[in-house]
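Peer 1: Model the structure of this input:
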Amino acid sequence: MSLTNTQKKQYRLIGHSLNPVVTVAGNGLTEPVLTEMDRALEDHELVKIRYSIVDRDVRNELIAETSKILKCEIVQTIGKVALFYRASLEQNPKLSNLLR
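Peer 2: Below is the predicted model:
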C-alpha cells in the first residue's frame, strides 16, 4: 500500500489541524503504546504521534519501526511529530479523520 503524492498532499492538509493522539516517551515502543496506536489508527485512519525522544537518529528509527510494526504509511514527519495513515477495515464517519 503506497500513497501517491496527491494523496499525501491531501492527508498533510487534513493532518495540519490534528493534534497528536499518542506520545512516545523515553521507554520507546512498549506494548501499551503500540496497542493505543493501533486502536487510534483503526478508529481515525490518519493520526499524529509525538515522539519525545531527543536523539534524532533514535527518533527516526522509532518512526520507521512504528510504520513497520503497525503496517501503516508515514505521510509526513516534522520535528518530533509524525503523521501516519492506515486504511480502516470498517470506516466510521463519526471517528474517521478522512470522512469528517
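Peer 1: alpha carbons only for contacts and neighbour counts from here, please
Peer 2: OK.
Peer 1: thought residue 48 was touching residue 17?
Peer 2: No. Using C-alpha atoms under 8 Å, residue 48 is not in contact with residue 17, being 10.0 Å away.
Peer 1: Does residue 19 touch residue 81 like I think?
Peer 2: No. The criterion here is C-alpha under 8 Å, and residue 19 misses it with residue 81 at 9.7 Å.
Peer 1: which residues do these two both contact?
Peer 2: Residues within reach of residue 19 and of residue 81 at once, by C-alpha atoms under 8 Å, 6 or more residues apart in numbering, are residue 48.
Peer 1: Following up with a second sequence; could you model it the same way so I can compare the two?
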Amino acid sequence: MQTAPLLGMTTPDLTGADRRALRGEGQTLEATVTVGREGVTATNTRELCAQLGRRGLIKVRANMTDRKAREALFAELAEASDSTLVSTVGRTALYYRPLPETAQA
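Peer 2: From the prediction side, this is the model:
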C-alpha cells in the first residue's frame, strides 16, 4: 500500500487486491458506528476517528433511505476522518485507516 498526503495526515492509496482483502476482513465486522437522519455530526466523526485509531477497519451504518444522500454522507465521513472508504453495500460502509506505528507494536 502506498500513502498519499491529505490534510496533514496520510491516507492509504489502496490497490484492488488491498480493497478485496479489506472487504473480506470486513465481512465479519459488526457496524459499530451509526449515523442517524441528522447526518454527519461531530460526535459521529469523533467516534469513527477513535475507533479507526484502535482497530483500523470500521463498519458504519447509515439510517438514511435516499441513496444519493447516503453516498454523499459516506464520502463526507471519509474526508472528515482522514480515512479511505473501502466499499459500500446498501446502508453500510467500510472505512480503513492504517494504525499508528505505536499501536501496531
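Peer 1: about what we covered before: what about residue 48 and residue 17 of the first structure, which has more around it?
Peer 2: Between residue 48 of the first structure and residue 17, counting by other C-alpha atoms under 10 Å, residue 48 is the more crowded of the two (25 against 9).
Peer 1: what about that one, which SS state?
Peer 2: strand (DSSP: H, G, I helix; E, B strand; the rest coil).
Peer 1: do the same with residue 73 of the second structure
Peer 2: From three-state DSSP, the assignment for residue 73 of the second structure is helix.
Peer 1: what's the matching residue for it over in the first structure?
Peer 2: Mapped onto the first structure by TM-score structural alignment, residue 73 of the second structure lines up with residue 62.
Peer 1: how many neighbours does that match have?
Peer 2: As a burial measure, residue 62 of the first structure scores 17 neighbours (other C-alpha under 10 Å).
Peer 1: pretty sure it is touching residue 28, no?
Peer 2: Yes. Here residue 62 of the first structure reaches residue 28: they are 7.5 Å apart, a contact under C-alpha under 8 Å.
Peer 1: give the contact list for residue 22 of the first structure.
Peer 2: Contacts here follow C-alpha under 8 Å, 6+ apart; on that basis residue 22 of the first structure touches 33, 36-37, 48-50.
Peer 1: By neighbour count, which of those wins?
Peer 2: Sorting those by how many neighbours each has (other C-alpha under 10 Å) puts residue 48 first, at 25 neighbours.
Peer 1: and that one, what pairs with it in the second structure?
Peer 2: Per TM-score structural alignment, the equivalent position to residue 48 of the first structure in the second structure is residue 59.
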